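1. pasting the sequence and the predicted model now:
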Amino acid sequence: MRVAGSLLGAQTTRFEQVDPLLPAAAPPPQGHVLTAALPRGDRVAGVLTNSVFEPGSATALWSALALWEMHPLVGAAGGAGMAALLREWARLQARTAAGPDSACLLTWPSRDAEAAQPLLAHGFTPLTSLAVRRFRAGAPVRRAPQAGVTTRLATAADLETVLALELAELAYSALVGAAVVRPDAERVKRATVTRHLDQGDPMWLAERDGVPVGLAHCRLMDVTADSLSGTRLRPGRWGYVNCVSVTGEARGAGVGSELMAVAHHELHRRGATGTFLYYNPPNPLASVFWARQGYRPLWTSWELRPASALR
């Protein structure tokens, strides 16, 4: 793609202006190339990829089985460039067969507000945000534990407890985000939780009077500039907050905050300089909770289901 080099450099400059925590704009993957002309003759481009996920895979729990994803290169064109590219995508998608279990997806910096209007106009919804929290100098202060609540690392003996809490989080997320509760969800989650327990990923359980009431499933990641995660995060050691779940009867009592106070302290102690997670902006619990924990959106994934609804 001849225009890719200049657009990529201009896009990196725009990213720097929009949000200083963004990494440099990444080259798009291989796929179907779309280009669009702007009124002054400038051109923007994008690469469209199509993925098909097998039923029974972990990905199928948070994605439609057929996914069309656009990787834009709009340079410095901002909202006008995004609008032109989306018009071309809509024309192409109208000629593409897509079943009910399908989606169109585009991930873009959360603070680039100019892109929001054309995405909304074409029917996209901001379903998922990647949010970040950077640690300031020194370890996060470990506050006094909440009365009656204790936290501990989960072990293999806690598999059923962890599984139940993760399935509860999946069910709630499916109401307000991109998650899908599929018939084999328990089997898929059981295999995933077992693997993470076996490899020693930190999972903190909160207990009240000895009864489990919450979970924070985390892990450490070393992000490099040439890795897939490096297209979303600046290089460094990051703590990933994979799943936080609090039982319905314990919500609103500070259990989640207690879990995250422990997780932030311990992840920093293990070398993380920041943490990140994914949450659903339409989620009335998560959208408030994570802001209070110091997280703010870095990337937003705009989604439309089914893919045939792109206009």
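-> Arrived safely. Residues are numbered from 1 along each chain as shown.
2. hey, let's count contacts and neighbours off CA atoms from now on
-> Fine.
3. who's in contact with the closest residue to residue 126 other than its chain neighbours?
-> Spatially, and ignoring its direct neighbours in sequence, residue 126 is nearest to residue 302 (4.4 Å; C-alpha to C-alpha, 6 or more residues apart in numbering). Contacts for residue 302 (C-alpha atoms under 8 Å, 6 or more residues apart in numbering) come out as 105-108, 119, 124-128.
4. pull out the buried residues from those.
-> Buried members of those, counted by 16 or more other C-alpha atoms under 10 Å: 105-108, 119, 124-128.
5. before we move on, back to that, is the residue nearest to residue 126 within a helix or a strand, and which one?
-> Using DSSP states H and E, residue 302 maps to strand 296-304.
6. which residues touch residue 300?
-> Residue 300 neighbours (C-alpha under 8 Å, 6+ apart): 107-110, 126-130.
7. going by distance to residue 70, which of the contacts of residue 302 wins?
-> residue 106 (5.3 Å; C-alpha to C-alpha).
8. checking that closest one next. Helix, strand or coil?
-> Of the three states, residue 106 takes strand according to DSSP: H, G, I helix; E, B strand; the rest coil.
9. mind listing what it touches?
-> Here residue 106 is in contact with 69-71, 301-303 (C-alpha under 8 Å, 6+ apart).
10. try 10 Å
-> By C-alpha atoms under 10 Å, 6 or more residues apart in numbering, residue 106 lies in contact with 48, 68-72, 119, 124, 126, 300-304.
11. now swap in residue 115 and tell me
-> Counting by C-alpha under 10 Å, 6+ apart, residue 115 makes contact with 77-83, 108-109.
12. drop anything exposed from the residues you listed.
-> 77, 79-83, 108-109.
13. next one for the comparison:
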Amino acid sequence: MDIDVERQHAARLALLDPLLPADPPLSGDLIDTIGALGAPVSTELDPDSLDATWGALRRHTLTVRLAGDELGPLLDRWEEHLARVATPGDEDSVAAIVWPSRDTAAVRALVHHGFAPLLVTAVRRAGIGSPSPALPPGVTIRHATNVDLVACVALNVEVVRYDTQFGALTERPSTEVGLRQHTADLLAREHPCIWLAELGSRPVGIVTVDLPPHSDWIADRTSASPVAYLGLGGVRADLRSTGIGTALVAHVHRELDQLGIAATLLHYALPNPRSVPFWSTQGYRPLWTSWHRRPALRP
């Protein structure tokens, strides 16, 4: 392993974005070129798992350490590796690189290798965001309870179906069952972590959050601590752009700030014309960008 590349990579990113974490050393079977290191990993998911909804079944990822701005040769080496482990034209496969959003040095090489920026991991610091708006007429906000399971799952499924248009998510026959179990698990947690917006007595908007320690799985993606993860935010399609989502998210942010959460992370799809402006207005900005190519290898 080239320790100098690791150190130069860390120093470069520390100057670009103070909210990026200190990356651990790479391990496993590495590929390398002058000034760059990469750790390729290939995994295949159980199609009945909920995780299979959040992407392709066969995932080929490359974790990179880059000393300068020459990513292209390392991507060439990765292409050689993919040719040995991926099936050309497999539409349920993806090649993906998660890249620091403010590190623009590698963008040209990624584009030239057929990758597109698809997902953003965005971050909001405590106290950042638009002022709390007044609730729209007839709207109330409350924590969900066990009796809301069916309504929560319906809102969640609607969000997933909308987001499948943008190329990252894949609704599967097992998706609704998996979402029901996940929602039931959220409702069983010690601290409330699902908020509902109601119009009259009808749930029309939802936000779910992983609080520590349930957010530990993503806490190492930022230098801030403690971290929460906003897993779902959505409003019924017929009530979008009415202010319900803004009021709901502002309410959740107030509670997170009161809990002492330093930073909240979430994912959104860059091609989604609603997500990008909405979450930016709520105080989120890009921290990591996931560049995808699906299928992983063109036929």
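-> Okay, I see it. Everything numeric here is computed off the predicted structure, so don't read it as measured data.
14. may I ask which two of the contacts of residue 106 of the first structure are separated the most?
-> Top of the distance list for these (C-alpha to C-alpha): 48 and 126, 19.0 Å.
15. returning to what we had before: let's see which of the contacts of residue 115 of the first structure end up in strands.
-> Members of these lying in strands (criterion: DSSP state E): 108-109.
16. related to what we said a few turns ago, which one of the contacts of residue 302 of the first structure is nearest residue 9 of the first structure?
-> The closest of the contacts of residue 302 of the first structure to residue 9 of the first structure turns out to be residue 108 (C-alpha to C-alpha; 16.2 Å).
17. quick one: the counterpart of the closest one in the second structure from residue 53 of the second structure, how far?
-> By TM-score structural alignment, residue 108 of the first structure lines up with residue 99 in the second structure. To residue 53 of the second structure, residue 99 of the second structure is 22 Å away according to C-alpha to C-alpha, to the nearest Å.
18. mind listing the strands for the stretch 101-250 of the second structure?
-> 116-125, 139-143, 194-199, 202-210, 227-235 (DSSP state E, counting those that start in this stretch).
19. helices along the stretch 1-150 of the second structure, start to end?
-> Under the criterion DSSP state H, counting those that start in this stretch, helices of the stretch 1-150 of the second structure are mapped to 3-16, 72-85, 107-112, 149-163.
20. please identify the deepest-packed of those helices.
-> helix 149-163 (a mean of 18; mean count of other C-alpha atoms under 10 Å).
21. that one against the first structure, how far on average?
-> Compared with the first structure after fitting, helix 149-163 of the second structure deviates on average by 0.4 Å (mean C-alpha distance after the TM-score superposition for the first structure).
22. where in the first structure does that helix align, residue-wise?
-> By TM-score structural alignment, helix 149-163 of the second structure lines up with residues 159-173 in the first structure.
23. distance between the matching stretch and the chain's centre?
-> Stretch 159-173 of the first structure sits 18 Å away from the centroid of its parent chain (C-alpha atoms, centre = their mean, to the nearest Å).
24. next one: stretch 103-118 of the first structure
-> On C-alpha atoms, centre = their mean, the centre of stretch 103-118 of the first structure falls 14 Å from that of its chain.
25. OK, contacts around the alignment partner in the second structure of residue 260 of the first structure?
-> With TM-score structural alignment as the criterion, residue 260 of the first structure lines up with residue 249 in the second structure. Neighbour list for residue 249 of the second structure: 129, 132, 195, 197, 205-207, 230, 233-234, 255, 279, 282 [criterion: C-alpha under 10 Å, 6+ apart].
26. CSV for those, including distance to residue 90 of the second structure and neighbour count?
-> Converted to CSV, those look like this (distance: C-alpha to C-alpha, whole Å; neighbours: other C-alpha atoms under 10 Å):
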residue, distance to residue 90 of the second structure, neighbour count
129, 41, 17
132, 46, 15
195, 39, 23
197, 41, 26
205, 36, 26
206, 35, 29
207, 34, 24
230, 31, 21
233, 31, 23
234, 31, 23
255, 44, 12
279, 33, 22
282, 38, 18
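27. between those, which is closest to residue 31 of the second structure?
-> residue 230 (34.3 Å).
28. for that closest one, which non-adjacent residue is spatially closest?
-> Here the residue nearest residue 230 of the second structure, using C-alpha to C-alpha, 6+ apart, is residue 209, at 4.3 Å.
29. the one you found touches residue 261, doesn't it?
-> No - here residue 209 of the second structure does not reach residue 261: they are 11.6 Å apart, not a contact under C-alpha atoms under 10 Å.
30. what's the overlap in contacts for the two?
-> Shared contacts of residue 209 of the second structure and residue 261, counting by C-alpha under 10 Å, 6+ apart, come down to residue 228.
31. more neighbours, these two?
-> residue 209 (23 against 20; other C-alpha atoms under 10 Å).
32. and the more buried one, what pairs with it in the first structure?
-> That one, residue 209 of the second structure, aligns with residue 218 by TM-score structural alignment.
33. separation between its match and residue 258 of the first structure?
-> Taken as C-alpha to C-alpha, the span from residue 218 of the first structure to residue 258 of the first structure is 15 Å.
34. and for residue 146 of the first structure?
-> On the measure of C-alpha to C-alpha, residue 146 of the first structure and residue 258 of the first structure end up 7 Å apart.
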